[in-house]
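Asks: sequence isn't available, so here's the structure alone:
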């Protein structure tokens, strides 16, 4: 196995896992920001622990269920598209095998193979499993590993919940005078970490990702806190 083939094999196996891990980190990030904004906004209006806990739990449950439902619908649509594409490819292989063989040859040529080698490879792949060959080379789909909407939904639910627990506990557990500073510091620190991790998993620059993440969280908490102050003042 050449070095290029070895790297490509590793990319094929690690790529989807890294994408799922990055999606989990981003889901946790959403849980942190949305719940922090909610509880900090409520803290601007009242320092009642019960009200903060109720608002935080409601935000956690609503957000996690919304994330799970949205991910389920999105991935279900993707899975349906993958199944339809495979069905079309299966029909084309049955009705026009020679044209499909030529198409596979051309696709392999575009990847850098010579015409002769591409034709030989296409023939061997077709003899072994024509549908699998076309699915992977032409469609970028693994027929044995279609996207699972239930896995995606549960992953989104769990990652959002984990992220949301941090600001919820930070606003509820400390004594009254420390609730807001503890929440702000813990949330910004967590956003620093999730920004760095998501950037590393996406092979992007960490500095800008961290700055965007932390600034966005700080802005969300600042705006909702001011709104809570105004609402609290108008209600007194």
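Replies: All right, it came through fine. Note that the coordinates shown come from a computational prediction; the quantities given were computed from them, not determined experimentally. Residues are numbered from 1 along each chain as shown.

Asks: C-alpha from now on. contacts and neighbour counts both.
Replies: Fine.

Asks: other SSEs contacting the host helix or strand of residue 62?
Replies: Assigning secondary structure by DSSP states H and E places residue 62 in helix 49-95. Packing contacts for helix 49-95, counted by 3 or more Cα pairs under 8 Å, 6 or more residues apart in numbering; DSSP states H and E, involve helix 3-45, helix 115-134, helix 149-172.

Asks: and the second one, how far out from the chain's middle?
Replies: On the basis of Cα atoms, centre = their mean, to the nearest Å, the separation between the geometric centre of helix 115-134 and that of its chain is 34 Å.

Asks: can you tell me which helices and strands it packs against?
Replies: Helix 115-134 packs on helix 49-95, helix 97-110, going by 3+ Cα pairs under 8 Å, 6+ apart.

Asks: so which bits of that helix are buried?
Replies: Residues 118, 119, 121, 122, 123, 125, 126, 130, 131, 132, 133, 134 are the ones in helix 115-134 that count as buried (16 or more other Cα atoms under 10 Å).

Asks: my read is that the first one contacts residue 103, right?
Replies: When you say that, I think you mean residue 118. No - Residue 118 lies out of contact with residue 103 (Cα atoms under 8 Å); the separation is 10.6 Å.

Asks: save the helices and strands packed on helix 49-95 as CSV, and put in distance to residue 69 too.
Replies: Below are the helices and strands packed on helix 49-95 laid out as CSV (distance: least, Cα to Cα, whole Å):
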stretch, distance to residue 69
helix 3-45, 13
helix 115-134, 31
helix 149-172, 6
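
Asks: and the comparison structure, right after this:
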């Protein structure tokens, strides 16, 4: 395998892993914020442990199933698009192999290789596996590792559930006077971590991401707690 092909394989694998990690961080973040907002809102109306547990579990299950379904639909659509693009590429390779070889040469040359080296690399890659070469260089797709909607659904479900468990446990385990403080403190700490992690994975400055994350979560809890308090005071 040429150095170019090796670099494509390495880059593609790394990009896929980073995408999965980012999706996991975002899923966990959603679980933290949505469940925290729900249980804190209920806590504004009542301190009954059973009511808080019921609301938290309902939010966890609804959110995790919604996340899994959304990931499944999204990734299924992406997979269908990838398969369609591969089918077109397969037909073009069958019907006009010389034009496809020229195209691969042009793509490799555009990436910094000299014309002669690009031609030689294109010929070697074509002899080895023409479809794979065009899929990776032209489309950015690995035919052997198409996105799997079931994996995405499972990852979304697990990530959301992991995030949602934190505010759920924080609101039901401590004694009544400490529940709200424990929940708010643990949620803000978790949002700091997910904000930092998301920024690091995206090579972005962590401070703005953390501030956005913590600020959004704090606002969500303040709004839902206020609404719950009003409803509780009204006897609804």
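Replies: Thanks, I have the structure now. Because the structure is a prediction, the values reported are computed rather than measured.

Asks: can you give me every residue that contacts the nearest residue to residue 18 of the second structure once chain neighbours are set aside?
Replies: Of all residues not flanking residue 18 of the second structure in the chain, residue 201 sits nearest, at 6.8 Å (Cα to Cα, 6 or more residues apart in numbering). For residue 201 of the second structure, the contact set (Cα atoms under 8 Å, 6 or more residues apart in numbering) comprises 18, 21, 22.

Asks: residue contacts, the second one?
Replies: When the contact criterion is Cα under 8 Å, 6+ apart, the partners of residue 21 of the second structure are residue 201.

Asks: likewise for the last one?
Replies: Listed by Cα under 8 Å, 6+ apart, the contact partners of residue 22 of the second structure are 198, 201.

Asks: if I look at it, how far off is residue 200 of the second structure?
Replies: According to Cα to Cα, to the nearest Å, residue 22 of the second structure and residue 200 of the second structure sit 10 Å apart.

Asks: ok, now how distant is residue 33 of the second structure from residue 198 of the second structure?
Replies: From residue 33 of the second structure to residue 198 of the second structure the distance is 15 Å (Cα to Cα).

Asks: run a quick neighbour tally on residue 183 of the second structure.
Replies: When neighbours are counted by other Cα atoms under 10 Å, residue 183 of the second structure registers 24.

Asks: where's it, which helix or strand?
Replies: Residue 183 of the second structure is part of helix 176-201, with elements assigned from DSSP H and E.

Asks: in that helix, what counts as buried?
Replies: Buried, per 16+ other Cα under 10 Å, within helix 176-201 of the second structure: 179-180, 182-184, 186-188, 190-199.

Asks: whereabouts in the first structure does that helix align?
Replies: Using TM-score structural alignment, helix 176-201 of the second structure lines up with residues 176-201 of the first structure.

Asks: mean shift between the matching stretch and the second structure?
Replies: Here stretch 176-201 of the first structure, set against the second structure after superposition, deviates by a mean of 0.7 Å using mean Cα distance after the TM-score superposition for the first structure.

Asks: what does stretch 216-230 of the first structure give?
Replies: With mean Cα distance after the TM-score superposition for the first structure, stretch 216-230 of the first structure averages 0.5 Å from its match.

Asks: kindly report the same for stretch 60-74 of the first structure.
Replies: Mean for stretch 60-74 of the first structure is 0.2 Å (mean Cα distance after the TM-score superposition for the first structure).

Asks: show me what counts as buried in that stretch.
Replies: 60, 63, 64, 65, 66, 67, 68, 69, 70, 71, 72.

Asks: which ones are touching residue 150 of the first structure?
Replies: Shown in contact with residue 150 of the first structure (Cα under 8 Å, 6+ apart): residue 72.

Asks: follow-up on the earlier one: chain center to the helix holding residue 183 of the second structure, what's the gap?
Replies: The answer for helix 176-201 of the second structure is 19 Å, by Cα atoms, centre = their mean.

Asks: can you check stretch 167-184 of the second structure too?
Replies: Worked out by Cα atoms, centre = their mean, stretch 167-184 of the second structure lies 28 Å from the chain centre.
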